[in-house]
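Asks: I need the structure of the sequence given here:
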Amino acid sequence: GRGRGRFWKPTTLPLFVQWTELLDPTNLVVSIEKIEKSRQLLLTNEDAFIHDLEDRRVQEAWKRSLSTVHPDNSKLIPVPFRPAALLPFTAPMVSQPRPQVSFYTYTTAFNIVNGNASYNRRPHESLLLGTGVIASSSFFGVGVPSLGQTHPLLCIFFSTSTAHISAMNVVAARSLEPIRGIEVMDKEGNVMGYSRRAGTKAVKDTATSRIVLFGTSAFIPEVFSHFFIRTQFFRQYPWSLWTFKLSCTVLVMGLMVPVSFSMYPQIERIQCNKLEKEIQSATEETELFYNRGV
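Replies: Next up is the predicted model:
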């Protein structure tokens, strides 16, 4: 009874619109007191339709809860790792000539914090796993050649490697989910069991969304920069390249973060016949639900 069903109800809003609201930067500075009040309001209005425009308080409480509280364990998400923090933290790193260790350190922590938390894990396991993932991601990342000045077209090609390494980072950081299984629930939020197949799908879908996010966010600014360095403005002000590239990256990521997050629902459906036999025998439902993570 973690109460996940209370805070992840079906919504009439398209996922993209929903995420643009959850990614509001003000969600990074909301006080703990306001978050707790929002949670209590949702608990006392459990049966209310949370997108009822006549009840703005419930609607705002719902958004605040989704953007600051982990749906699996109901714990506050640390401010630097809330979904709204991804853009301001990673955009300056993605705009660099090649991936930085700091980029993989942050994304590893982000993936672990925002992954599924319904399976049993000890703190030291997350620490050891995170350290290994940071080391391996950084090893592959720093191996990407920095050929921007002599081979700009190759730099465009190699920039997409950030996307593939980021996807590998998700798979490695959340590798315990397919091994131990994650909770699957019926539509009322009752846990039917732990599924390794659901864990595998959750990690796979999230990794795919990362490829779209960081692949597009790294590729498009490199393409524009390739043409920008040919302009007269760049010849007069060569220092402007970094500013141009950073601005372009922020604009592209500003669009791609909600796009990638909305590729798959936060609470995904899975047909019961695709799950393990012991889970199928535990319920008569034809489909179950699980938290995909971010």
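Asks: CA only for contacts and neighbour counts going forward, please
Replies: Noted.
Asks: which other helices and strands contact the top helix by length along the chain?
Replies: Among the elements of type helix in the chain, defined by DSSP state H, the one spanning the most residues is helix 196-228. For helix 196-228, the helices and strands in contact under the criterion 3 or more CA pairs under 8 Å, 6 or more residues apart in numbering; DSSP states H and E are helix 86-94, helix 152-159, helix 161-173, helix 176-180, strand 182-185, helix 240-261.
Asks: Just want the angle from the helix or strand following the first one to helix 161-173.
Replies: Downstream of helix 86-94, the first helix or strand assigned by DSSP states H and E is helix 101-113. Relative orientation of helix 101-113 with respect to helix 161-173: 40 degrees, computed using axes from the mean of the first three to the mean of the last three CA atoms, to 10 degrees.
Asks: To compare with the earlier structure, here is another sequence to fold:
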Amino acid sequence: MSGELSLRIDTKEPRWDQSSFTGRAKHFFTVTDPRNLLLSSKTLEEARRVIEDYRKGKVSPGLTEDQLWRAKYIYDSAFHPDTGEKMILIGRMSAQVPMNMTITGCMLTFYRTTPAVLFWQWVNQSFNAIVNYTNRSGDAPITVSQLGTAYVSATTGAVVTALGLKSLTKHLPPIIGRYVPFAAVAAANCINIPLMRQRELKLGIPITDENGNRLGESKAAAQQAIAQVVVSRIGMAAPAMAIPPVIMNALEKRAFLKRYPWMNAPLQVGLVGLCLVFATPLCCALFPQKSSMRVSRLEPEVQALIREKNSDIEVVYFNKGL
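Replies: Predicted structure coming up:
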């Protein structure tokens, strides 16, 4: 029918070219947009209806391509891609900035006393556990045992790192002590993510050819995927936990904060939020979601399996996760 929207648009893939950093950044700026948290249930259900109808070959009257993409990103922001269930509000990617700015801001503000360090590291790892559970894979779901092990291990790692470094920096300049929370968060990410994805490290993750045809599972691909996610997560935290301490250290020497000390936490949270608005999508975009690896870098048995199927394949692809 003339004027009707084409059914050839692939709404399961991002709108922008994911082979370029710019395209990936545009995608993740949309995915992590905090405004999606304010959408009503009616709006979310309408977006779900539009997308599900479109995938069945039904186009809503008057639907434009921009409206379709908007519906796709609203749908993706609230519903799990594998199960179709509505995700926990604070576990959604659109909650990353507001939740992390609050938690990180408080970690950077209340870092001087041991009870405060314990409390905020616990809050941070509890939030991470919720995010990991909410965004679990439907193909390889996280078990309660895996979730509990990762949660306890990451929390313990973060607390031990924070308290250990805190004691070592007692006699150093105050600015050094402000970076203890970042070191603790980085250590926790190095523990938490591999533990949450230990099944992938043991059994491998699905690898495909460039057309999406499944070739098998690879542990080497899992190692690369997890390493990329760890780097991205630490990168997200770095600007928010490295820049505000310098600014706050300078501001605390000024008369304003000495006169109004209660402004410390709101200022810190605001500065962290400003950093996270940009750091979160840009660091998610550091590596392609559809990551790749040369066949020669895979395990020998996986290489042999691929050569049997098609000796011309030189590169395989896999989903690195978030």
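Asks: Deepest-packed of the helices and strands packed on helix 196-228 of structure 1, please.
Replies: Of all these, strand 182-185 carries the top mean neighbour count, a mean of 25, counting by mean count of other CA atoms under 10 Å.
Asks: circling back to that earlier point, between the helices and strands packed on helix 196-228 of structure 1, which one is nearest to Thr286 of structure 1?
Replies: Ranking these by proximity to Thr286 of structure 1 (CA to CA) places strand 182-185 first, at 11.6 Å.
Asks: Which positions in structure 2 sit opposite the closest one in the alignment?
Replies: Counting by TM-score structural alignment, strand 182-185 of structure 1 falls onto residues 205-208 of structure 2.
Asks: ok, and what's touching the matching stretch?
Replies: 214-219, 221-222, 316-318 (CA atoms under 8 Å, 6 or more residues apart in numbering).
Asks: one more time with 10 Å
Replies: 140, 199-200, 213-223, 225, 291-293, 302, 306, 315-320 (CA atoms under 10 Å, 6 or more residues apart in numbering).
Asks: Restricted to buried residues, select those residues in PyMOL.
Replies: In PyMOL, a selection of the buried entries from those looks like this (16 or more other CA atoms under 10 Å):
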select buried, resi 199+200+215+217+218+219+220+221+222+223+225+291+292+293+302+306+315+316+317+318+319+320
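Asks: thinking again about what came up before, could I get the helices and strands packed on helix 196-228 of structure 1 as a markdown table with distance to Arg64 of structure 1?
Replies: Putting these into a markdown table (distance: least, CA to CA, whole Å) gives the following:
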| stretch | distance to Arg64 of structure 1 |
| --- | --- |
| helix 86-94 | 17 |
| helix 152-159 | 35 |
| helix 161-173 | 25 |
| helix 176-180 | 27 |
| strand 182-185 | 23 |
| helix 240-261 | 16 |
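Asks: do you know how far the closest residue to Ser218 of structure 2 other than its chain neighbours is from Asp10 of structure 2?
Replies: Spatial nearest neighbour of Ser218 of structure 2, chain neighbours left out: Gly204 (4.2 Å); criterion: CA to CA, 6 or more residues apart in numbering. Taking CA to CA, to the nearest Å as the measure, Gly204 of structure 2 falls 28 Å from Asp10 of structure 2.
Asks: Looking at those two, which is more packed in?
Replies: Gly204 (18 against 11; other CA atoms under 10 Å).
Asks: pretty sure the more buried one is touching Ala222, no?
Replies: Yes - with contact defined as CA atoms under 10 Å, Gly204 of structure 2 and Ala222 form a contacting pair (5.7 Å).
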